[in-house]
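Chemist: please find the sequence and the predicted model below.
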Amino acid sequence: MIAIFATVVAALAALLHVYIFIMESVQWTQPRVWRRFGVRDQASAETVRPMAYNQGFYNLFLAIGAVIGLVLYWVGVDGIRAAGVALVLFSLGSMLAAALVLLTTGRAYLRAAAIQGTLPLLGFVLMLFA
């Protein structure tokens, strides 16, 4: 039962990071998106666009790692299962670490860090006991 819950939470963390990828790398030119990230005007959005594009792909790659890890976990063969757990833990741990780094940039980012880090934290802990 814990394994199923861990899988659902880890998959939700991956989906969230895919959504972040879409915002940063695909939809960045939309004012509603760059404003969500605290960018104040179009000129500033254009300046940070390459960074947002790159950062979005980091989020996508972490999500892909978590999903591949979950697939390997559920294959069921012992060695492959262990590799899946390791990959899920690495991906979720990296998502959580990124949220913690975001916290170091100031209190204004507390909500964003909580959104970005809660599912990975829960998934990480649950996966340890799955």
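Modeler: Cool, the structure landed. Numbers count the residues shown, from 1 in each chain.

Chemist: going forward, measure contacts between C-alpha atoms and count neighbours the same way
Modeler: Noted.

Chemist: relative to residue 120, how far out is the residue positioned nearest the centre of the chain?
Modeler: Nearest to the mean C-alpha position of the chain, counting by C-alpha atoms, centre = their mean, stands residue 17 at 3.7 Å. When distance is defined by C-alpha to C-alpha, to the nearest Å, residue 17 is 10 Å away from residue 120.

Chemist: ok, and the closest non-adjacent residue to residue 63?
Modeler: residue 14 (4.2 Å; C-alpha to C-alpha, 6 or more residues apart in numbering).

Chemist: got another one to weigh against that:
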Amino acid sequence: MDNHKPVPPCVDEATVQAQDRALAVVQRLLTGRGICAHRHHTISLGLFATPEVIRPDRPPLRSWMSRHPPELAVIGSQGRDATVTVEACSGCYLVAVRGGDTEAVRCEEPEKVLDLILAMRRMGRTP
């Protein structure tokens, strides 16, 4: 993820796995057309020097980990051309094209994500 973008809310492991599988489908479609795409996962990790909460029945909490939704970065000659994510509630693909709007695509139609990216390249929105 780019450092200047806000970090999306944390999600549970099952949601991350489902979203990653959905993005893998789109990644295979893009790779089949010769388009470079990488899946990125953001994990926040932290360590505590001293325990904040003492629980007599368990050892002190010394670390934490939270997962954020994965994203698929579509790479062109000038860097990231588009970012594809999966909306947590609806499961729709969200396609954010560089210099354009975000388009929603139903989860049953991953080939439409490919069509959007190919159309963006044909229109010359990216080099």
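Modeler: Everything's here; your move. Note that the structure is predicted; figures quoted are calculated from it, not measured.

Chemist: any idea what the TM-score is?
Modeler: Scored against TM-score structural alignment, normalised by the length of the second structure, the superposed chains reach a TM-score of 0.27; 53 aligned residues with a C-alpha RMSD of 4.5 Å.

Chemist: if we can go back for a sec, hang on, the residue nearest to residue 63 of the first structure packs against residue 68?
Modeler: No. Under the criterion of C-alpha atoms under 8 Å, residue 14 of the first structure makes no contact with residue 68, lying 10.4 Å away.

Chemist: the more surrounded of these two?
Modeler: Between residue 14 of the first structure and residue 68, counted using other C-alpha atoms under 10 Å, residue 14 has the larger neighbour count: 27 against 16.

Chemist: what helix or strand does that one sit in?
Modeler: Assigned by DSSP states H and E, residue 14 of the first structure belongs to helix 2-21.

Chemist: farthest residue from the center of the first structure?
Modeler: Farthest-out residue of the first structure from its mean C-alpha position, per C-alpha atoms, centre = their mean: residue 43, at 27.4 Å.

Chemist: what's the spacing between it and residue 31 of the first structure?
Modeler: The value you get for residue 43 of the first structure to residue 31 of the first structure, if C-alpha to C-alpha is used, is 11 Å.

Chemist: who touches both of the two?
Modeler: Between them, residue 43 of the first structure and residue 31 share no contacting residue under C-alpha atoms under 8 Å, 6 or more residues apart in numbering.

Chemist: tell me which residues in the top helix by length along the first structure are buried?
Modeler: Longest helix in the first structure by number of residues, with DSSP state H as the criterion: helix 42-75. Buried positions in helix 42-75 of the first structure, judged by neighbour count with 16 or more other C-alpha atoms under 10 Å: 45, 49, 52-53, 56-73.

Chemist: next structured bit after it?
Modeler: With DSSP H and E, the next secondary element past helix 42-75 of the first structure is helix 78-103.

Chemist: angle of the following helix or strand past that next one against helix 2-21?
Modeler: Reading on from helix 78-103 of the first structure to the C-terminus, the next helix or strand found by DSSP H and E is helix 110-128. In terms of direction (axes from the mean of the first three to the mean of the last three C-alpha atoms, to 10 degrees), helix 110-128 of the first structure departs from helix 2-21 by 150 degrees.

Chemist: am I right that residue 56 of the first structure is in contact with residue 16?
Modeler: No. Residue 56 of the first structure is beyond contact range of residue 16, at 11.6 Å (criterion: C-alpha under 8 Å).
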